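1. give me a model of this one.
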Amino acid sequence: MGKLTLATAQTIISAAFEKAAALSLKPISVAVLDDGGHLIAFARQDGSSILRPQIATGKAYGALAVGTGTRWLQANAETRPHFVQALNGVSGGAIVPVPGGVLVRNAGGEVLGAVGITGDTSDHDEACAVAGIAAVGLVADCG
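-> Alright, predicted model coming up:
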């Protein structure tokens, strides 16, 4: 696969919602971005709070910004807060440095985009992103 399509993004979202239901999670919101950081698709479950679109997109954008999943960003926020603060500054505050932002790679390791999920714990959000990416036969990079 050379790039993420709308149909692929919608499948990722559906599979993420299925994983959230299987885990009995709070309502989640899912953003799928292409490799340039542009939104391909977004969906939120009923009951999601008002900033969830921005948080989900910020997680996905953060993964793209550093070239790995946002678990890496969280670790650096703890050990090098000045770096993550500067990164967020140069991005105009667009990065959310907690797990739940997962890069989407093809089998050759090429970055195709990213998935950002928010709504439950960061670990659960990340698990839903991984499930969505796996459902379309691509590789998840959590960082």
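
2. every contact and neighbour count from this point should use C-alpha atoms.
-> Noted.

3. what residues are up against the closest residue to residue 142 other than its chain neighbours?
-> Among residues not flanking residue 142 along the chain, residue 69 sits closest, at 3.9 Å (C-alpha to C-alpha, 6 or more residues apart in numbering). Taking C-alpha atoms under 8 Å, 6 or more residues apart in numbering, we find residue 69 in contact with 62-63, 99-103, 141-143.

4. let's see it at 6 Å
-> Listed by C-alpha atoms under 6 Å, 6 or more residues apart in numbering, the contact set of residue 69 reads 63, 101-103, 141-143.

5. how close does it get to residue 78?
-> From residue 69 across to residue 78, the span is 15 Å (C-alpha to C-alpha, to the nearest Å).

6. next: residue 141.
-> For residue 141 relative to residue 78 (C-alpha to C-alpha), the value is 20 Å.

7. more neighbours: which of these two?
-> residue 141 (22 against 10; other C-alpha atoms under 10 Å).

8. my guess is that one contacts residue 106. True?
-> No - taking contacts as C-alpha atoms under 6 Å, residue 141 lies outside contact range of residue 106: 10.4 Å.

9. now the strands for the protein?
-> For the chain, the strands defined by DSSP state E cover 29-34, 39-44, 101-105, 111-118, 139-141.

10. I'd like the contacts of residue 69 as TSV, with distance to residue 49 appended.
-> TSV is the format used below for the contacts of residue 69 (distance: C-alpha to C-alpha, whole Å):
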residue	distance to residue 49
63	22
101	18
102	21
103	24
141	27
142	24
143	26
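
11. which of those residues lies closest to residue 34?
-> Proximity to residue 34 was ranked across these by C-alpha to C-alpha; first place goes to residue 103, at 9.9 Å.

12. please give me the structure for this one as well, since I'd like to look at both together:
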Amino acid sequence: MSQLTLAQASEIVDGALAHAREEGLRPLAVTVLDPGGNPLVVKREETAGILRPQIAHAKAWGCLGMGQGGAAGARHATRDPAFFAALATISEGRIASSAGGALIRDADGALLGAIGVSGERPDNDQAIAVFGVEKAGLVADVG
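-> Model prediction:
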């Protein structure tokens, strides 16, 4: 079974942040978690809001907890807000159902971890997450 390395997680985060600067996006925070929800890399740009790392973590953690990418979680949250309010309670506030999170998979589909990005509109956060994962030669599963 594959395992996401610290070097790969760093490449994902650094690639995502570099791409965000190229695109002229707002300041971001990016986190990469292992399959157990443990942080491998967390970076917050100097002028990103103080809650951005926690939001990025919650996006990634929510993907792992639900077993699906953030886009799928956001669609489900729109259809059934009461269920996702319950999930927030059950998870003790650790889950965010929003685009900007993705599962990280290898080429064979094995789960390696998750990424969360926060600071921009959800669709931009998601695009940055996907870019970082793909730049590292891995697959971003946004749902």
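
13. can you calculate the TM-score here?
-> Remark: TM-score between the superposed chains equals 0.96 [TM-score structural alignment, normalised by the length of structure 1]; 143 aligned residues with a C-alpha RMSD of 1.0 Å.

14. Throw the strands of structure 1 into a markdown table and include distance to residue 74 of structure 1, thanks.
-> What follows is those, written out as a markdown table (distance: least, C-alpha to C-alpha, whole Å):
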| stretch | distance to residue 74 of structure 1 |
| --- | --- |
| strand 29-34 | 19 |
| strand 39-44 | 23 |
| strand 101-105 | 10 |
| strand 111-118 | 14 |
| strand 139-141 | 14 |
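
15. let me know which of the ones you listed is the nearest to residue 83 of structure 1.
-> Of all the strands of structure 1, strand 101-105 comes closest under C-alpha to C-alpha, at 18.1 Å.

16. can you tell me the mean distance of the closest one from structure 2 after alignment?
-> Here the mean offset of strand 101-105 of structure 1 against structure 2 after fitting is 0.5 Å, by mean C-alpha distance after the TM-score superposition for structure 1.

17. who are the packing partners of that strand?
-> helix 52-66, strand 111-118, strand 139-141 (3 or more C-alpha pairs under 6 Å, 6 or more residues apart in numbering; DSSP states H and E).

18. what helices and strands are in contact with the last one?
-> This points to strand 139-141 of structure 1. strand 101-105.

19. give the contact list for residue 57 of structure 1.
-> Here residue 57 of structure 1 is in contact with 31, 116 (C-alpha under 6 Å, 6+ apart).

20. hmm, what's the outermost residue in structure 2?
-> residue 82 (22.9 Å; C-alpha atoms, centre = their mean).

21. that one and residue 89 of structure 2: what is the separation?
-> On the measure of C-alpha to C-alpha, residue 82 of structure 2 and residue 89 of structure 2 end up 11 Å apart.

22. ok, the residue at minimal distance from the centre of structure 1 - contacts?
-> Structure 1 has residue 116 as the residue nearest its centroid, 2.0 Å off, counting by C-alpha atoms, centre = their mean. Taking C-alpha under 6 Å, 6+ apart as the criterion, residue 116 of structure 1 is in contact with 30-31, 56-57, 59-60, 100-101.

23. which of the residues you listed lies closest to residue 45 of structure 1?
-> Looking across those and measuring by C-alpha to C-alpha, the closest to residue 45 of structure 1 is residue 30, at 8.8 Å.

24. who's in contact with the residue nearest to that closest one when sequence neighbours are not counted?
-> Counting by C-alpha to C-alpha, 6+ apart, residue 30 of structure 1 lies nearest to residue 117, which is 4.6 Å off, once chain neighbours are set aside. Contact analysis of residue 117 of structure 1 by C-alpha under 6 Å, 6+ apart lists 29-30, 56, 100, 125.

25. what's stretch 31-45 of structure 1 in contact with?
-> Residues contacting stretch 31-45 of structure 1 (C-alpha under 6 Å, 6+ apart): 27-30, 56-57, 112-116.

26. alignment lookup: residue 124 of structure 1 to structure 2.
-> Under the alignment (TM-score structural alignment), residue 124 of structure 1 maps onto residue 124 of structure 2.
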